[in-house]
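Asks: for reference, the sequence and a predicted model appear below.
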Amino acid sequence: MLKMKRRYIFQVNVDLFSMQIVDHFIYRSDGRDESESQLPNNNPKTGRGRSKQTPLWDSGVKLQVHLTSDGRIDGPDRAKFKTQLGVLARNSIKFPLTCKSFKKIGDGTKDDIWRNIKENTTLPDEAKSIVFEDINAKWKQGKYRLKRKNYLPYEDDNKRMEELEKDCVPPDQVKSIIDQWNSPKTQVIVIMKKYCFFFFLTCKIIRKFNR
């Protein structure tokens, strides 16, 4: 059960990894300078705005969801529950964007979130680890989407700060997250991931043609 769920989380991480590689080439290797990257968009997209939670959440009515034998969340209210998990994952007060790893988020915070989930769903305690794996994946996705949209297209940190604040990132986290993304250590990790990705991709292609 947990093995299948972990396989899903691994696939999410691989997908995010692929997005990072594509963005690296779009924004760093196509020869565009800062002025080109900051050209106005004729079809601008608005920021995420305030996340709207499921209407039934905290209403006293529990969402009907359960844990299947193969480790998935299912039930009549599955879609509403998944939406609510996305809302929780984007709560940058509970889950700060400045955290480098989901594991570093305090147990007290996670216990509060789980208590809230238990009050609003019919899930058993056995679902806790699976639910938090899902929140972790959504948190990573949201964090990287912010980087892709509001950091990578720009070279100027002031512009990056402005764009992140427009996207509802708390002002006290904006500078820290930019400093984190700017750090040499992070840049080295990105480069290492890029070459690892192409190594595994090449191996996969070779295996395919050797069959």
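Replies: Done, it's in.
Asks: going forward, measure contacts and count neighbours with C-alpha atoms only.
Replies: Fine.
Asks: so Ala137 sits against Phe10, correct?
Replies: No - Ala137 lies out of contact with Phe10 (Cα atoms under 8 Å); the separation is 9.3 Å.
Asks: more neighbours, those two?
Replies: For Ala137 versus Phe10, neighbours defined as other Cα atoms under 10 Å are more numerous around Ala137 (22 against 13).
Asks: helices of this structure, start to end?
Replies: With DSSP state H, the ranges of helices along the chain come out as 2-28, 34-37, 78-89, 107-120, 128-150, 157-166, 171-182, 184-210.
Asks: same list (the ones you listed) but as TSV, adding distance to Leu67.
Replies: What follows is the helices of the chain, written out as TSV (distance: least, Cα to Cα, whole Å):
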stretch	distance to Leu67
helix 2-28	11
helix 34-37	46
helix 78-89	11
helix 107-120	13
helix 128-150	9
helix 157-166	36
helix 171-182	35
helix 184-210	34
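Asks: for the residue lying closest to Glu165 once chain neighbours are set aside, give its distance to Leu88.
Replies: Spatial nearest neighbour of Glu165, chain neighbours left out: Pro171 (6.4 Å); criterion: Cα to Cα, 6 or more residues apart in numbering. In this view, Pro171 and Leu88 are 19 Å apart by Cα to Cα, to the nearest Å.
Asks: take a look at this one as well, against the first:
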Amino acid sequence: MPATALTIDARWHELQQQRDPGWELGAITERSEAIAFLRRFENRLCIYCRYVEKLYGNYSFVVPQDERGGITILADDSARHETFHDIPAAAVEPTGVHILPGEAVGETGLYLKVPGEFRLVASRELPFQDGLRLLIERYRARGEHFLPVLVKGDLREFEARMPSLHLHRINTRKLAHGAQPSIDAIRGTIAEHLLGLFQRG
């Protein structure tokens, strides 16, 4: 295994050892509070744009003052090493997993609502780290990677159904190029940005 792949695997192992992000979010009752919640994930969850078939690691949310205006994405052109091209829409799959403020389930911090592995199994609300660990292990058991991303189109849904964020994932088996260095770079970038969720003050 190349050294770069070993380093990337180490980052994913580090992710699994983190403690839950200690965010005191408070009740989210207004659009401005929901947008503030969303901004906490800016540059910490990679975001996919179907229209241009690109995955961005560095970007900004642009939120219009007018409540009828939609949230847009401004990519950081200087971070070309964290912009991935030619990612087909078929490779970006819904997971059914939602990020919630703990207050939505009577708790504090961040939570993940994780669907049951089988159709008749109920979903579970888990502290963020427990949910992330479960998902990494669940996908690993299938011989796959859990590579969570946001999808630009879901931001409109976010405003309509505050305050959860739906996660998609990159299915590396469906990447057209399939080049291992590119897959490793995507894995590394997603892990690095996810770690930022735990390292913020």
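Replies: Looks like it arrived, so ask away. Only a predicted model underlies this, so the values are computations on that prediction, with no experimental measurement involved.
Asks: next, the TM-score between them, please.
Replies: Laid over one another, the chains give 0.29 as their TM-score (TM-score structural alignment, normalised by the length of structure 2), with 105 aligned residues with a Cα RMSD of 5.7 Å.
Asks: in structure 2, which strand is the longest?
Replies: Counting by DSSP state E, the longest strand found in structure 2 is strand 92-101.
Asks: after that one comes which helix or strand?
Replies: Once the chain leaves strand 92-101 of structure 2, the next helix or strand it forms, by DSSP states H and E, is strand 110-114.
Asks: for that next one, packing partners?
Replies: strand 92-101, strand 124-127, helix 128-141 (3 or more Cα pairs under 8 Å, 6 or more residues apart in numbering; DSSP states H and E).
Asks: turn those into TSV, columns for distance to Tyr56 of structure 2.
Replies: Listed next are those as TSV, based on distance: least, Cα to Cα, whole Å:
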stretch	distance to Tyr56 of structure 2
strand 92-101	13
strand 124-127	26
helix 128-141	21
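Asks: nearest to His166 of structure 2, of these?
Replies: strand 92-101 (4.5 Å; Cα to Cα).
Asks: circling back to that earlier point, the longest strand of structure 2 vs strand 110-114, what angle?
Replies: 140 degrees (axes from the mean of the first three to the mean of the last three Cα atoms, to 10 degrees).
Asks: got the angle for strand 92-101 of structure 2 vs helix 128-141?
Replies: 160 degrees.
Asks: what packs against strand 92-101 of structure 2?
Replies: Other elements packing on strand 92-101 of structure 2 under the criterion 3+ Cα pairs under 8 Å, 6+ apart are strand 110-114, strand 165-170.
Asks: figure out which of those is closest to Leu195 of structure 2.
Replies: Closest among these, using Cα to Cα: strand 110-114, at 14.2 Å.
Asks: now Gln16 of structure 2: which helix or strand?
Replies: helix 3-17.
Asks: ok and that helix relative to helix 128-141, angle-wise?
Replies: 130 degrees.
Asks: Pro171 and Leu88 of structure 1: who's more crowded?
Replies: Neighbour count, other Cα under 10 Å: between Pro171 of structure 1 and Leu88, Leu88 has more, with 20 against 13.
Asks: surely the more buried one touches Asn136?
Replies: No - the criterion here is Cα under 8 Å, and Leu88 of structure 1 misses it with Asn136 at 10.3 Å.
Asks: and Lys143 of structure 1, how close does it get to Lys193 of structure 1?
Replies: Where Lys193 of structure 1 is concerned, Lys143 of structure 1 sits at a distance of 17 Å (Cα to Cα).
Asks: next: Asn120 of structure 1.
Replies: 39 Å.
Asks: who has more neighbours, those two?
Replies: Of the pair Asn120 of structure 1 and Lys193, Asn120 is the one with more neighbours under other Cα under 10 Å, namely 19 against 16.
Asks: wait, doesn't Gln187 of structure 1 sit right on Trp181?
Replies: Yes - with contact defined as Cα under 8 Å, Gln187 of structure 1 reaches Trp181; the gap is 7.4 Å.
Asks: overlap in contacts of those two?
Replies: Listed as contacting both Gln187 of structure 1 and Trp181 by Cα atoms under 8 Å, 6 or more residues apart in numbering is no residue at all.
Asks: neighbour count winner among the two?
Replies: Trp181 (17 against 13).
Asks: that older thread, give the buried residues for the longest strand of structure 2.
Replies: Val92, Glu93, Thr95, Val97, His98, Ile99, Leu100, Pro101 (16 or more other Cα atoms under 10 Å).
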